[in-house]
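In: model the structure of this input:
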Amino acid sequence: MNLIMEPWPWYVSGAAIALVMLLLLLVGKNFGMSSNLRTFCTLCGAGKSSEFFQFDWKSQKWNLIVVLGAIIGGYIGANHLSTDVAVDINPKTVAELQTLGFNSAGKEYLPDELFDSGIWTNPKTILLLALGGFMVGFGARYAGGCTSGHAISGLSNLQWPSLLAVIGFFAGGMVMIYFLYPLIFG
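Out: All right, here's what the predicted structure looks like:
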């Protein structure tokens, strides 16, 4: 059964996120996806080789259900509730992305230039993915959380470090896309 629906308006999605954050705040929980990686690694036995992974993972099992829900929800949304595989973005943005080499911009949700199976045959791409993954992992750990944890949970709790982290995330993204990406792929 294919239930095609239009995307939810921002004010419905925003209110739903705010409600979830209020409920988490009331029960004393913090939301963040990177903390799930720590929990998952602990489940797999990483506590035997690193003190960082020695903690009561059972107190975080509720957050693993959040990950499962995100995976299931993403699958349902992409395969049963989407009318189009393209993201509705501004034509000017599409033109700018195409000048950077993203020929599928505005036509697909995931650009072939980044997510095609052929990327695994290019050593430069593999190196960049490994370096980017290391930097994201290190940055999330160094900042005490990931973008979702700081931007959604930390800001809703009015945490000053989260505001600084979110400003840093946005500044880093701007530097990457406007300065580093053209140098690497230009």
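In: can we go C-alpha only for contacts and neighbour counts from here?
Out: Fine.
In: now do stretch 82-100: distance to the chain's middle.
Out: 19 Å (Cα atoms, centre = their mean, to the nearest Å).
In: which residue ranges of this protein form helices?
Out: Secondary structure of the chain (DSSP state H): helices at 10-26, 34-43, 61-80, 91-99, 112-115, 123-142, 147-148, 155-156, 160-175, 181-185.
In: I'd like the structure of this one too, to check against the first:
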Amino acid sequence: MNYILDPWPWYVSGPCIALVMFLLLYFGRTFGMSSNLRTLCAIGGAGKRVKFFDMDWKGQKWNLTVVLGAIVGGMIAHHLLSNPININLSENTVNDLNALGFNNPGQSLLPPEFFSWDSVFTLKGMAILIVGGFLVGFGTRYAGGCTSGHAITGLSSLQLPSLVAVVGFFIGGLIMIHFIYPILF
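Out: Down below sits the predicted model:
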């Protein structure tokens, strides 16, 4: 077993997440990616036009390290810790993905049908990005946070609204993949 290239087991990664959450709660901080977008908009001066962005962003600078950490961590994981072998998918999953229009399921972690520039720079790709971006932005504002904020911070601090939001995220994901996705693709 190559411990550098294999995914970390739950008994290592889970306690690491729990430790980070304990430290955040201990220091009175919360975690969530959507709050970073608000901070970046406030830094850019959006507070002059929209009251929601009129905030003391300097008190949230620490949270921008989450964005930097996600970017650097993603680059390290991709370039140094990724195992370039094919993904071992079940035959049923491969058949389902082929039926949905994926040419080589399991050959790459990010299917080119979604993540290639050729797919993005089409009318359909741009429409999905714009509508999806709007729905994510609206949804995070309406739900009072994003999936990571509710699922990690909210649930670890036993907040009932976060439990309701996480259940809603899962229901929405199931509806998307079983009903909406087949219509779009």
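In: what about the helices of structure 1, which gets the closest to Phe53 of structure 1?
Out: Ranking those by proximity to Phe53 of structure 1 (Cα to Cα) places helix 34-43 first, at 5.3 Å.
In: check the mean deviation of that closest one from structure 2.
Out: Taken against structure 2, helix 34-43 of structure 1 registers an average deviation of 0.4 Å after superposition, with mean Cα distance after the TM-score superposition for structure 1.
In: ok now that helix, how far from the chain's centre?
Out: With Cα atoms, centre = their mean, you get 16 Å for helix 34-43 of structure 1.
In: buried residues in that helix?
Out: By neighbour count with 16 or more other Cα atoms under 10 Å, helix 34-43 of structure 1 contains the buried residues 34-36, 38-40, 42.
In: I'd like these as CSV, with distance to Leu19 of structure 1 appended.
Out: Shown next, in CSV, are the buried residues of helix 34-43 of structure 1 (distance: Cα to Cα, whole Å):
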residue, distance to Leu19 of structure 1
Ser34, 21
Ser35, 21
Asn36, 21
Arg38, 26
Thr39, 25
Phe40, 27
Thr42, 30
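In: what is the nearest of those to Thr121 of structure 1?
Out: Ser34 (28.5 Å).
In: you'd agree the closest one is up against Ala140?
Out: Yes. At 7.0 Å, Ser34 of structure 1 counts as touching Ala140 under the criterion of Cα atoms under 8 Å.
In: overlap of the contact sets of the two?
Out: Shared contacts of Ser34 of structure 1 and Ala140 (Cα atoms under 8 Å, 6 or more residues apart in numbering): Cys146.
In: count the residues that sit near Gly32 of structure 2.
Out: 20 (other Cα atoms under 10 Å).
In: show the contacting residues for the nearest residue to it once chain neighbours are set aside.
Out: Excluding the flanking residues, the one nearest Gly32 of structure 2 by Cα to Cα, 6 or more residues apart in numbering is Gly149, at 3.8 Å. Residues in contact with Gly149 of structure 2, defined by Cα under 8 Å, 6+ apart, are 30-34.
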